[in-house]
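Trainee: below are the sequence and a predicted model for it; my questions follow.
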Amino acid sequence: MKVEQIYTGCLAHAAYYIESKGVAAVFDPLREVQPYIDRANKDKAKIKYVFETHFHADFVSGHLDLQKKAGAEIVFGPSAKPAYEATTAKDNQIFEVGDYKVKVIHTPGHTMESTTYLLIDEKGNEHGIITGDTLFIGDVGRPDLAQHVVADLTEEKLAGYLFDSLRNRIMPLSDDLIVYPNHGSGSACGKMMSKETTDTLGHQKKVNYALRPDMTKEEFIKELLTGLTAPPGYFPKNVLMNIKGYESLDKIMDRATTPYSPEAFEAVANETGALVLDTRNAEDFAKGFIPNSINIGLKGSFAQWVGEMIPDIKQEILLVTYEDKEKEAITRLSRVGYDNTVGFLKGGFDAWEKSGKDFEVTNRIDGSELETLYKNKKPIIIDVRKKSEFDSEHAIGAINVPLNEINQHLAQFPKDKPFVLHCAGGYRSMIAASILKQRGWQDFTDVRGGFEDISKTSIPKSEYVCPSTLL
């Protein structure tokens, strides 16, 4: 049986495509559906079903556009209550895709409607399981997301359901089955996902901490809930979009691909209060950017950081991109529900600069320059990496303010003395720098190579710091 995994690294997301005798099915599609349609056309196949493992939190699914464009039937697992036409399957129900069969296995825990799909080949042999966020490679889905939508679904209650689903519905299955999860390493939907994106169930039973056969339910719940960080703020908003429906990506693209001259761009920004989002790389942004713009580089974890740093999913956005990157930026914004892009700067930042309009810059230095500065002046160093990264190793005396918490800890950034900003490699620190510039900070410097550069210098490092010294 051929199962095609369609993996999108920037979201650590896996969709799946199967086809038999001119009939195809797609599992957990992303917002832009044309690639799936093109794939089916290549096989001269019709997409009959779009299967959803659950109401996703970290992206907006493309199921509604696939229903509209391909005539696909949307299928959710038991207990799902979407606000649009869809099939809510029964536990153990079987769907036919040509000579293949797809069996519904209800596995609540990550969410109540979470469902695993058992794939059966043309000979009747069980091939694999598409597990959504129920079972990852090396991990299982976090059980604390649904409570942000339904308050009664506490994380402890969901963790208990997940324990039962894994023990009673997944682990009794054959060791030879291939596990096809919805996410890989880098996703916020789990704690310790592997970089591998498939494995056998038998191997997972041996190495996945959550599948230990001697683990009690109480131990499972405690271990699963330990170390969970707060989910990104956009997660519950994406869930609601997946439940209630959304606007077609085609309409969003038509509206968003409006080109503006520098003069018109400035006027629209002033009139609408739109956020100016600059998606160029950090080095180019540092050399010149539109005042009050925010930098989140397209070549990085763009969608996740947009979701973390722009609280209002309905915020109107004006884009500054490299030439011919506008549609990519719009698509990647819409993947996480930011559908209100109102246009882009025609000609990019070069056009703005040539028009004679004011722009700002921000200082950047490399590790060796910081080393000299450190020896002479002992500057304040603010590290915007995650706490786990900081605790692993950091410059002695550095202050840790994780990027996703920057708005809650602005008081830790001094305005009366200079400071140095860094992350791991320069991507996140430029996001922080652009936010600080927008809020009025001026006297700071960013380390372009981040801690990767700092680690190569003689600046003293520590592998642990008492949390009380971070304040």
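Mentor: Great, that's in hand.
Trainee: for the rest of this, base every contact and every neighbour count on C-alpha atoms.
Mentor: Will do.
Trainee: can you tell me the helix or strand for Ala14?
Mentor: Applying DSSP states H and E as the criterion places Ala14 in strand 13-20.
Trainee: try this one side by side with the last:
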Amino acid sequence: MFIKQLYTGCLSEAAYYIESNGEAAIIDPLRDIDAYLELATERKASIKYIFETHFHADFVSGHLDLQKATGAPIVYGPATETNFPIHLAKDGELFRLGALTIEVLHTPGHTVESTCYLLRDEHDMPHALFTGDTLFVGDVGRPDLSSGNLTKEELASMLYDSLQQKVATLPDSVIVYPAHGAGSSCGKNLGPETYSTIGEQKQTNYALQPQTREDFIKAVTDGLGLPPQYFPINARINKEGYDSLEGILNKGLTPLSIAAFKEWMQQEEVIVLDTRKAAEFTQGFVPGSISIGLEGRFAEWAGSLLPFDKPIVLVTEAGQEQESVVRLARVGFSQMEGYLEGGLEAWKAAGEAIDLIIDVEADELAMDLPFDKNLVVVDVRRETEFADGHVAGAVNIPLNEMTDPGSMANIQENQNLYVHCAGGYRSVIAASLLKRQGIHNLRNVVGGWGVIKDQKGIDVVKENSVLN
């Protein structure tokens, strides 16, 4: 028996490779499938099955491309409807994999088709449970994403039954392998570990504690924020199908001369996306660019902030062109039209205009606050982060809301904006969005709240505020 978790940090996503006697199965593959094919080749195994736990909302699965590459069937659990051929498994159905057996456990609740896969060892003993978004370490999948006309309370009730009747009844020694770790928006508060055991989760996971159905429904549904806006798009793509990644790469990796790049920029709906590090972006960028650096939760913020139906041209660090295109494709983008050949250095060398964002330290903010009557601190963290502590008088415009023109409605031309987030990544994205909308009188506070909260001379409060 061989099991490998393939974890992708920027999406907090775990795919799995399982192998026995030269036969392999992949669970919840990402769109870029090379890692699975290379692992199978390296281990002289053939991929026999592609198992999907549900229609993923936070990324586009690699099930279709992997099926084309291997001929392996795509297996979904009961209640699944797709626009492409699948093996529609029955609850309790068994799949042989070498000396192992994989048992289908239909566990609706996160979505109606959500299914866990129980791996039984050579002696038919339960060994590991691949839980998808049904059970995480310390949490469960949110029941409010996409399942037809069912309410989140109805789905939560289904999840209660799934956990009590299918999951909690397994031996404590069974390893829990979820589809996500900390940082994922598919749950409320996932733990930092990427695997656990049934026994550990019975002790520590609030959702597996003895409780009534009513108490469980309240616990699971309370405090759910709005999911990222791209979740329904990705779920639909996973259900209906998509273009091959190879075609997207062929187009997206087209090197664009400065003249060709400028031609794209002249088209009104084109997005210029700069994937360099935030600290490099502030020092100079192509005017009108949006910064989303690869060093952060790139794909998630791209999916949350960028339109899916508009062409995208890229500015990247040298050698990061393919990484940028692949990570965009992972969350459903397909209209990448190429990248600026030679990057920003070539742009500057040709004498083209650049823009920049002024960086300031927290001590400069402390010095300016008492004397600048037009100074406005713009905090782009989530509302819960803001409520837990912020600069007195600051206004909260969460980054995920900044694509709504109304979020900027009360900003005045004479205001001097000091923008910050928790550490500096989101604030640079926010500053680039503000500049794209013609708001240039701004500064980025380096280090964000992490340094502001300890800066002498800055009053910190715990109360909500609005922009007047």
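Mentor: All right, it came through fine. Because the structure is predicted, anything quoted here is derived from the model rather than measured.
Trainee: quick TM-score on the pair, please.
Mentor: After superposition, the two chains reach a TM-score of 0.97 (TM-score structural alignment, normalised by the length of the second structure), with 465 aligned residues with a CA RMSD of 1.3 Å.
Trainee: hang on, the earlier thing: how far apart are the strand holding Ala14 of the first structure and its match in the second structure?
Mentor: Here the mean offset of strand 13-20 of the first structure against the second structure after fitting is 0.5 Å, by mean CA distance after the TM-score superposition for the first structure.
Trainee: following that strand, which helix or strand comes up?
Mentor: Next element after strand 13-20 of the first structure (DSSP H and E): strand 23-27.
Trainee: mind giving me the packing neighbours of the helix or strand just after that next one?
Mentor: Per DSSP H and E, the first helix or strand lying C-terminal to strand 23-27 of the first structure is helix 34-42. If you count contacts as 3 or more CA pairs under 8 Å, 6 or more residues apart in numbering; DSSP states H and E, helix 34-42 of the first structure packs onto strand 46-51.
Trainee: hang on, the earlier thing: what packs against the strand holding Ala14 of the first structure?
Mentor: Here strand 13-20 of the first structure touches strand 4-8, strand 23-27, going by 3+ CA pairs under 8 Å, 6+ apart.
Trainee: compare the ones you listed and give me the one nearest Thr272 of the first structure.
Mentor: strand 4-8 (33.0 Å; CA to CA).
Trainee: contacts for that closest one, please.
Mentor: Here strand 4-8 of the first structure makes contact (CA atoms under 8 Å, 6 or more residues apart in numbering) with 13-18.
Trainee: that one vs the second structure - mean distance after superposition?
Mentor: When the second structure is superposed, strand 4-8 of the first structure averages 0.7 Å from its matched positions, counting by mean CA distance after the TM-score superposition for the first structure.
Trainee: what's the angle from that strand to strand 13-20?
Mentor: When axes from the mean of the first three to the mean of the last three CA atoms, to 10 degrees is applied, the directions of strand 4-8 of the first structure and strand 13-20 differ by 160 degrees.
Trainee: in the second structure, which residues correspond to strand 4-8 of the first structure?
Mentor: Mapping strand 4-8 of the first structure onto the second structure (TM-score structural alignment) gives residues 4-8.
Trainee: could you give me the buried positions within that stretch?
Mentor: 5, 7 (16 or more other CA atoms under 10 Å).
Trainee: pick out whichever of the contacts of strand 4-8 of the first structure sits closest to Ile381 of the first structure.
Mentor: For these, the residue nearest Ile381 of the first structure by CA to CA is His13; the value is 34.6 Å.
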